[in-house]
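how would this look folded up:
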Amino acid sequence: MTPRERDALSWDGDDDPTLDTGSSADDSVGEDASADDDGRIAAGAESSTGLPAGYTAVGRGADDISRSDAEPDEDAAEGEDAPADADQAQPMGNAALIALGVLGGVYLLYTIGWIVGGLRLQDVIPFLLPETAVARVAYAFALWIAVAAPAIWFSATVLLTRRSRSWVRFVWLAAGVVLLIPWPFAMIGAIGQ
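Below you'll find the predicted structure:
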């Protein structure tokens, strides 16, 4: 075995005091407690092993474990895992995440399609718009708004439907797929005529 493999299998650093998880208290209980022939903890250790408020012991030896005399606090009654915000969104499932990724890819392709199609239209612009500086600036502005539209639609839909049902999010994303088709790319194509 190489020294590197020995290092990987060793437990060096476990005695670090900053990593203490409170096992010394458990060890002292284990030393004080003596198990009888049924495996139950002796009555002397009963007072040191109490349950936190709001918990109930079940199973073998549950009668020997004492309850804490403290009043149960509200956090323990509600449970530790209860969400802090009642209207907090539930995490998405695997299918929803995959569908969101596929739709994100479609929107990315739409952005690329608007760039390619819009740049291909620059050759045809003199036939569509008059040759003025205002027309060129307006075309450039409209082109970059069209390029940004799929990204804006996708991010706005995802952000604004965070607390909605997932079908609402996907309806809005599907509407964007239909509305934001890169028509210049679809009509002229990447190569043109």
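
going forward, measure contacts between C-alpha atoms and count neighbours the same way
Will do.

host element of the nearest residue to T111 once chain neighbours are set aside?
Once flanking residues are discounted, T111 sits nearest to V147: 5.2 Å by CA to CA, 6 or more residues apart in numbering. Element membership for V147 (DSSP states H and E) is helix 133-160.

mind giving me the packing neighbours of that helix?
Secondary-structure packing of helix 133-160 (3 or more CA pairs under 8 Å, 6 or more residues apart in numbering; DSSP states H and E): helix 94-120, helix 166-179.

give me the residues contacting stretch 130-144.
Contacts with stretch 130-144, where a contact means CA atoms under 8 Å, 6 or more residues apart in numbering, come from 114-115, 118, 129.

circling back to that earlier point, what's the burial count for the residue nearest to T111?
Residues near V147, counting by other CA atoms under 10 Å, number 23.

any idea how far V158 is from it?
19 Å (CA to CA, to the nearest Å).

one more to put side by side:
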Amino acid sequence: MLLVTYGILGGVHLIYLAGWVIALQRLNALSVPSADALTEIMLQLGEALAIVSPVAWFVAAFMLTKGRRPIVRLLWLLAGLVVVAPWPFVLGAWTA
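The predicted model follows:
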């Protein structure tokens, strides 16, 4: 039963990854490119980290809770569902 729960939570984290990709594509379609190269680089770095964050959280939760009770791991995975949610996609920020 615990393995099934991990699989479901892992699937949700992968769906979040897809949500970040869609949200950032829609936000980029509306944004105006910056004249400053450093600003562009930092924006792209932030976007890349946002896309990778759900998978990174899932892997980190497994690695950092090794040897602990399963409830601790489940709580960290559930916290990740809130922390790394694709909020621009959820709230519809691209329509503003």
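
could you get me the TM-score between them?
Put the two chains on top of each other and the TM-score (TM-score structural alignment, normalised by the length of structure 2) is 0.88; 95 aligned residues with a CA RMSD of 1.8 Å.

re the thing from before, in structure 2, what stretch matches the helix holding V147 of structure 1?
Aligned using TM-score structural alignment, helix 133-160 of structure 1 spans residues 37-64 in structure 2.

the matching stretch vs structure 1, average distance?
Overlaying structure 1 shows stretch 37-64 of structure 2 at a mean distance of 0.9 Å from the equivalent residues (mean CA distance after the TM-score superposition for structure 1).

chain center to that stretch, what's the gap?
8 Å (CA atoms, centre = their mean, to the nearest Å).

quick one: buried residues of it?
Across stretch 37-64 of structure 2, burial judged by 16 or more other CA atoms under 10 Å covers 47, 50-58, 61-62.

repeat for stretch 159-172 of structure 1
161, 169-170, 172.

the corresponding residue of structure 2 for L109 of structure 1: neighbour count?
Aligning on TM-score structural alignment places L109 of structure 1 opposite I15 in structure 2. As a burial measure, I15 of structure 2 scores 15 neighbours (other CA under 10 Å).

look up how far V124 of structure 1 lies from the closest residue to W153 of structure 1 other than its chain neighbours.
Excluding its sequence neighbours, the residue lying closest to W153 of structure 1 (CA to CA, 6+ apart) is G176, at 6.7 Å. Distance, G176 of structure 1 to V124 of structure 1, using CA to CA: 27 Å.

then A25 of structure 1?
Going from A25 of structure 1 to V124 of structure 1 by CA to CA gives 81 Å.

one more: W153 of structure 1?
Taking CA to CA, one finds W153 of structure 1 at 28 Å from V124 of structure 1.

before we move on, what about A99 of structure 1?
When A99 of structure 1 is compared with V124 of structure 1 (using CA to CA), they lie 37 Å apart.

what residues are up against the residue positioned nearest the centre of structure 2?
Nearest residue to the geometric centre of structure 2 (CA atoms, centre = their mean): P54, 3.4 Å. Counting by CA under 8 Å, 6+ apart, P54 of structure 2 touches 13-14, 16-17, 80, 84-85.

kindly report the same for L74 of structure 2.
By CA under 8 Å, 6+ apart, the contact set of L74 of structure 2 is Y6.

structure 1: which residue goes with that one?
So, by TM-score structural alignment, L74 of structure 2 is matched to F170.

measure that match to A186 of structure 1 for me?
24 Å.

before we move on, what about L108 of structure 1?
For L108 of structure 1 relative to A186 of structure 1 (CA to CA), the value is 15 Å.

equivalent analysis for A140 of structure 1, please.
A140 of structure 1 is 19 Å from A186 of structure 1, by CA to CA.
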